[in-house]
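> here is my input; please provide its structure:
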Amino acid sequence: MDTQWWVNDDVYCQPLTTDYLEEATKMLEISFYPEENVSMAFGISEDPQAVRELSDMTNEIAKDGISVIAIDKNTNKVVGTVFNKIQVKNDPIFNNFAKSWKSPRSKALVELMAEIDSLFNLFEYYQTDCLLELMFLGTATVYRGKGIAKKLSELTLEIGTNLAKGVNVRKSLDGTEMPLGPRPKVICSTFATIATQKIGRHLGFEIGAEKLYSEMEFQGTKFSDVITNGTTKITLEYKKL
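This is a model prediction of the structure:
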């Protein structure tokens, strides 16, 4: 598998490395948390503590060696990212994070992620102990509409397919090889916007569960009152590798 993939003449993708980790995390802080539907509903960007806690989590996720970033060749700046996680059955990593967190906003976001996952148990459905989760997919605001998120998602699917076949494409943040480890049989993601749900259709994902924003609330405010961009639901989607 190559280590550089072009989106267009100006933007290319590569595995996330130590050199770009801080910048990739900052891009989420600037463009993802203030504008992504669920993050908006929880008011993540309004709470510096919540941002710090989620950044700690994405930094931990990055250690799995399967996250990807997009870079503008002209500025050498990160303009897109997807933090991907190898999920192992009965591993309470996210709950363990939430237990130590102080912000009710970040706690509620992780609790929602767990709730959506519980609506359709992929571990049981596929009788597997391991899956790959596409997480924290974001593009810098001025770079949207250029196919960057779609390319990052396609590359994540390619990574998952390789791992499922036993091809070790995992790389540590410093670029060294990692053990293959458990091989995922399924790729999944929680898609919270119309744009990412279209990506799910493009990749051939199936919808395992969905929940309307009108049925969800935080601190007395319905998600549907905050999310006014046309997206009406969150979906849990998956594809066998």
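> from here on, just use CA atoms for contacts and neighbour counts.
OK.
> regarding the protein, what is its longest strand?
For the chain, the longest strand by residue count, based on DSSP state E, is strand 77-88.
> let's see this one next, to set against the first:
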Amino acid sequence: MEGENDLDILARLSVPIVWHTLEEYNVRIEDLEDSRFEEAMKFIKVHFVPHDILSRCGGLADDPDQIQTFLERMLFNMQDYTSLIAVDNVSEKIIGVLINRVMRFSEHSKTQSRVRFLEGDSVRKIIKIWSLIIARSNVFQYFDTDCVLRNYILCVKPRFRRKGIGRQLMLTSFELAASLEMGAVMGIYTTGALQQMGKSLGMEILAEIFYIDYIIDGEMVFDDPGAGNYTIALMARRVEPTETVDVEADEAEIPKT
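Below you'll find the predicted structure:
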């Protein structure tokens, strides 16, 4: 396992399996482990793909083969063992996911060249716009780091939303990044609500693309992003190795999701 992801394996072993318990809702935040990968993929297929702006407008949500290709890519990200889940303590089922992966400058510089080898036009469109906005952000130079933790997917089951569970997943990703000595946490957020929450957590916009301006072959790709959703924004914040999160202190300032 030498050199696995260039991370210190001992640092990973020191990360607790259960990070937080939201006692009011009987929900816990924990690491996503192998035994729950399949459940997490089904959760993403049901609760994320049909509603995600990029998936819906890009045609992925209506193509079973493309959905499978996308899920396989998320499975690859899960195998980085930096993803988080929210679990209902009563049913023991996943009710929220935050798929993460460590992103390195050396890999980022090769991403654009790999896009053309992806199977399927819909997945290729999504990865292409991800690559475009990352290239505009200069996130590695901005934080003077060669390694950041990237949030890929944040999704909470509808009946558990507006209880602060999504917020707690994001907060926990900062703690996770700090424990692994990452320089920053970043994500590409496609809705106004997620962008607002990111700002309240200290994240800043490093690059954004207006939906109305993203045109391919003379056609607007995102013709119906939904009310209040105007841009795709790459947001990020620095994390410190000793960082911890005071949930109660932050609660009044952070919009619930």
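> quick one: the longest strand of the first structure to the second structure mean distance?
Compared with the second structure after fitting, strand 77-88 of the first structure deviates on average by 0.8 Å (mean C-alpha distance after the TM-score superposition for the first structure).
> identify the residues contacting the helix or strand just after that strand?
As assigned by DSSP states H and E, the chain's next helix or strand after strand 77-88 of the first structure is helix 93-100. Residues outside helix 93-100 of the first structure that contact it (C-alpha atoms under 8 Å, 6 or more residues apart in numbering) are 57, 106-107, 110-111.
> list the buried residues for helix 93-100 of the first structure?
Residues 97-98 are the ones in helix 93-100 of the first structure that count as buried (16 or more other C-alpha atoms under 10 Å).
> follow-up on the earlier one: out of the contacts of helix 93-100 of the first structure, what pair is the most spread apart?
Farthest-apart pair in the contacts of helix 93-100 of the first structure is 57 and 111; separation 13.8 Å (C-alpha to C-alpha).
> re the thing from before, next step: the contacts of helix 93-100 of the first structure restricted to helices.
Judged by DSSP state H, helices contain the following of the contacts of helix 93-100 of the first structure: 57, 106-107, 110-111.
> where do the contact lists of residue 57 and residue 111 of the first structure overlap?
With C-alpha under 8 Å, 6+ apart, residue 57 of the first structure and residue 111 have no common neighbours.
> ok, the residue lying closest to residue 147 of the second structure once chain neighbours are set aside to residue 110 of the second structure distance?
Once flanking residues are discounted, residue 147 of the second structure sits nearest to residue 104: 4.5 Å by C-alpha to C-alpha, 6 or more residues apart in numbering. According to C-alpha to C-alpha, to the nearest Å, residue 104 of the second structure and residue 110 of the second structure sit 10 Å apart.
> can you tell me which residue in the first structure aligns to residue 202 of the second structure?
Alignment note (TM-score structural alignment): residue 202 of the second structure maps to residue 204 of the first structure.
> once the structures are aligned, where does the longest strand of the first structure end up in the second structure?
Strand 77-88 of the first structure maps onto residues 93-104 of the second structure, going by TM-score structural alignment.
> what's the answer for stretch 141-155 of the first structure, then?
Stretch 141-155 of the first structure corresponds to residues 158-172 of the second structure when matched by TM-score structural alignment.
> I am finished for the moment; much appreciated.
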